[in-house]
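Enquirer: curious how this folds, go ahead:
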Amino acid sequence: MCCNHISSLPKTNPEISLNRRDWIALNGEQVLWLPPDARPSCSAIKANKVALGLTSGQIIFIGFRI
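Expert: Coordinates of the predicted model:
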């Protein structure tokens, strides 16, 4: 079961962040816009990977080269 807030785990890499649930940012710069059906109800960031938990039950994994 997923959480009701943006981040369910502590961020271990400050270079990657979620802004307002609709953008993924690298070093504070918005680089990936998330369409409404891909916006997370919870998320986790570890190293260069982001996991997004959607309300539909789907999980999206995104990796970045940083």
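
Enquirer: C-alpha from now on. contacts and neighbour counts both.
Expert: Noted.

Enquirer: quick one: the strands in this protein?
Expert: Using DSSP state E, the strands found in the chain span residues 16-19, 23-26, 29-33, 42-46, 49-53, 59-63.

Enquirer: one more sequence to fold, the one below, so I can look at both together:
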Amino acid sequence: LLTDAGAISTKSPVLSPGNITIPFTNALSGVGISEDKCWIMWQKKRLLWLPAPFRPTCSKVSGLSVIIGCSSGRVIIMRFVDLWLLD
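Expert: Predicted coordinates:
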């Protein structure tokens, strides 16, 4: 499942009574942004810490690209390559 925060694996959802819950921090796969918006994540691991002025007020993740809109009006575009080497 592709979301604005990254890709979420739906292979093993946690079932709760009456609905399905996928824990955000445990389900993130590929590149994404942590739930607290302090980290760029790779395969559920912290990859890059974002200082407060650069944390997203809005964001978009597509493949290995992360676009962050900051409260200052700045837009940060990051493209990661060869992250599979970190696994």
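
Enquirer: one step back: what's the closest of the strands of the first structure to Pro10 of the first structure?
Expert: Comparison of the strands of the first structure against Pro10 of the first structure by C-alpha to C-alpha identifies strand 42-46 as nearest, at 7.5 Å.

Enquirer: tell me how many other residues surround Ile60 of the first structure.
Expert: Residues within reach of Ile60 of the first structure, counting by other C-alpha atoms under 10 Å, total 14.

Enquirer: quick one: the residue positioned nearest the centre of the second structure from Asn19 of the second structure, how far?
Expert: Nearest to the mean C-alpha position of the second structure, by C-alpha atoms, centre = their mean, lies Gly32 at 1.7 Å. Remark: distance between Gly32 of the second structure and Asn19 of the second structure (C-alpha to C-alpha, to the nearest Å) = 24 Å.

Enquirer: go on, Trp39 of the second structure?
Expert: Distance of Trp39 of the second structure to Asn19 of the second structure, given as C-alpha to C-alpha: 29 Å.
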